[in-house]
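In: Provide a 3D model corresponding to the input given below.
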Amino acid sequence: MKYKINVALTRKILRGSYLLILALLIVPAVLVLNEQPTLLTNSKLIPAQLIVRTPDDQTLEFTTFEPTVIEALDAAQISVGEKDTLSLPDNLPLSAGNSYQIEIIKRNNVTLSYAGLAVEAAAPDLPIAELISRSGFDLLNMEDGSRIEQQVADSESNAGAVISYVDVEHKTEKVLEEIPFSTVTVNDPEMYIGESKVRTEGIVGQRALIYDDIYENGIFLSRTQ
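Out: Reported below is the predicted structural model:
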């Protein structure tokens, strides 16, 4: 009887030890399985870094959890003008832990006029001389009196600038003008008083006059001989 009890007790001890060992093996396995979701959850807590250069040459650095570039700028209350552009796409997704360098490129409304035809455009904020160079107006012929006219508040900025190329055209016009003949009265003693006659028929003459007509943007301006 004592032998049987000892055997049963031994089995219980072995069974308990087995369960303990099994439990010790299972717990690390559960921890390993749960580790990946934990890492994924923590990655959402890592912000993206943005380094923004503004049109007035200021550099702003901040972190954000916003999903896209434009949403991050809006959340940081960084103004982007309606005509301004970004060096990165505004809908670019932001990845956790990554750093992004963004430049806000200021663009101004300018008006370019060629021979009376005007076009409005958005141009980078440049000195007026550089804008004229980029527009190609400085390559046009100026020898015939054509010219570039500027309406701008500040030579260092093209904001609201109006740049016009005035096309001057010269046209030569030949006009024929009649030259009326003159009359000379000669006394003839052989004729009675009050009597007259034409000895030679007069002929109306002609002369050619050359005029220089000036047109600006296709509209007649003046005429000189």
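
In: make it CA atoms for all contacts and neighbour counts henceforth
Out: Fine.

In: immediately after the helix or strand where residue 18 lies, which helix or strand?
Out: Residue 18 belongs to helix 2-43 when assigned by DSSP states H and E. Downstream of helix 2-43, the first helix or strand assigned by DSSP H and E is strand 48-53.

In: next, the buried residues of that following strand.
Out: Of the residues in strand 48-53, those buried by neighbour count under the rule 16 or more other Cα atoms under 10 Å are 48-50, 52-53.

In: one more to line up against the first:
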Amino acid sequence: MVALILGLVAFVGTNKSVVLAVDGETSDIMTFGGTVEEVLAKADIQLTAADRVVPAPDTEVLDGSRIEVTTAKTVNVNVDGTGHTIQTTGSTVADLITELRVSANSSVSASLDTSLAKLSGLSISTPKTVLLVADGKSTEIETTAETVGAVLEEAGIEVGPADRLSAPARADLADGMVLKVTRVVTGTQDTVTEAVPFETRSVEDPELLEGEKQVTTAGVPGERTLVFDTVVLDGREVSRSLVSEKLSAEPVTETVAVGTKKRPAAPAPAGGTAPSGGSWAALAQCESGGNWHINTGNGYSGGLQFSVQSWLGAGGGAYAPIASEATPEQQIAVAENLRANGGWGHWPSCARKLGLL
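Out: Just a heads-up that it's a prediction; the model follows:
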């Protein structure tokens, strides 16, 4: 009887009443366990490393103790496009946000008071600073948008089908990103008109003297119309391609009559016969030292020292631009034309020396 009484006293002395709370559900249990770990083992509660137990598993259990167990939950979290599998003992989305230490200004796919037990996945977009360059403006934007397309929509930027983006619209947004929208305008046509040069043809005219020319039909330039397709980037043309070409006005060919009529012989000088080749040679010897191709740059050239005006006026242009580039015979022929209108007075000093005046 004494032994029975002592055993009963021992039983009553070691038996404890403990409050056990598992994920918020409480129960009162009677236990002989000495530590929290032993109590949980006898209650058939299996713990993982991520679970939270208060007090610690090696804490001694006293009568009336309270043990709280929070089992870890697995949540699939996507942060700024990167997926993570998180083990957490938090109970709400707010707890998880705090645990992950993301910005309070982040965009979250579920309300902060949502229970993690009812949540299989969560998407979080943290605030990012983006430089948006579009339509001639650069704007710095702070946003929680997840993609390039989303931040463009948020900023009210419409992107046309031909416009270009520096990153695809579906690309994830990154902090510090520079996003450029290039406006592309195609299908615009530019019409240009340009002159078409006329041709010149020469026609022999027996009524004009040799060396003489006369325009009988004036040349008129034509006109061509060109149509181009253009490509314009941000208001600046970068390329064009010809799509059509049309001759809108034909050019008119210029006709020039060239004299073929032989010139009449020069009249004889007042003192007698027409000058001989020897007279011209003597005159050239006096004027230029007999050098028929001299050109000193003083405005006169050739053996008989023609000015450009007198050379061209007497028909020398039919042979050469200036006298020094013509043959002696050609220079004498032009000199004959000149002497026929004004006599030897065109060479007053040398003609006087040679007795031709």
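
In: care to give me the TM-score?
Out: Superposed pair, TM-score by TM-score structural alignment, normalised by the length of the first structure: 0.48. Supporting alignment: 155 aligned residues with a Cα RMSD of 4.6 Å.

In: burial measure for the residue nearest to residue 85 of the first structure when sequence neighbours are not counted, as a count.
Out: Nearest non-adjacent residue to residue 85 of the first structure, counting by Cα to Cα, 6 or more residues apart in numbering: residue 105, 5.2 Å away. Residue 105 of the first structure has 19 neighbours, counted by other Cα atoms under 10 Å.

In: any idea how far residue 105 of the first structure lies from residue 175 of the first structure?
Out: Residue 105 of the first structure sits 58 Å away from residue 175 of the first structure, going by Cα to Cα, to the nearest Å.

In: what's the most distant pair in the buried residues of strand 48-53 of the first structure?
Out: Greatest spatial distance among those (Cα to Cα): 48 and 53, at 16.5 Å.

In: before we move on, back to that, now distance to residue 164 of the first structure too, for the buried residues of strand 48-53 of the first structure, in CSV please.
Out: As requested, those are exported to CSV (distance: Cα to Cα, whole Å):
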residue, distance to residue 164 of the first structure
48, 47
49, 45
50, 41
52, 36
53, 33
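
In: nearest to residue 211 of the first structure among these?
Out: Closest to residue 211 of the first structure, out of all of these and judged by Cα to Cα, is residue 53, at 60.3 Å.

In: and residue 83 of the second structure, what does it touch?
Out: Contacts for residue 83 of the second structure (Cα atoms under 8 Å, 6 or more residues apart in numbering) come out as 76-77.

In: please, where are all the helices along the first structure?
Out: With DSSP state H, the ranges of helices along the first structure come out as 2-43, 69-75, 128-135.

In: can you say which of those is packed in most?
Out: Of all these, helix 69-75 carries the top mean neighbour count, a mean of 17, counting by mean count of other Cα atoms under 10 Å.

In: which other helices and strands does that helix contact?
Out: Helix 69-75 of the first structure sits against no helix or strand, with contacts defined as 3 or more Cα pairs under 8 Å, 6 or more residues apart in numbering; DSSP states H and E.

In: stretch 38-53 of the first structure spans what distance, first to last residue?
Out: In stretch 38-53 of the first structure, first residue to last residue: 36 Å (Cα to Cα).

In: now swap in stretch 125-139 of the second structure and tell me
Out: 21 Å.

In: got it, and stretch 283-300 of the second structure?
Out: Per Cα to Cα, stretch 283-300 of the second structure runs 15 Å from first to last residue.

In: next: stretch 214-233 of the second structure.
Out: 54 Å.

In: repeat for stretch 52-70 of the first structure
Out: End to end - Cα to Cα - stretch 52-70 of the first structure spans 12 Å.

In: next: stretch 128-141 of the second structure.
Out: 8 Å.

In: can you pull the buried residues of that stretch?
Out: 128-134, 141.

In: what's the farthest-apart pair in those?
Out: The largest separation in those, counting by Cα to Cα, is between 128 and 134 at 18.4 Å.
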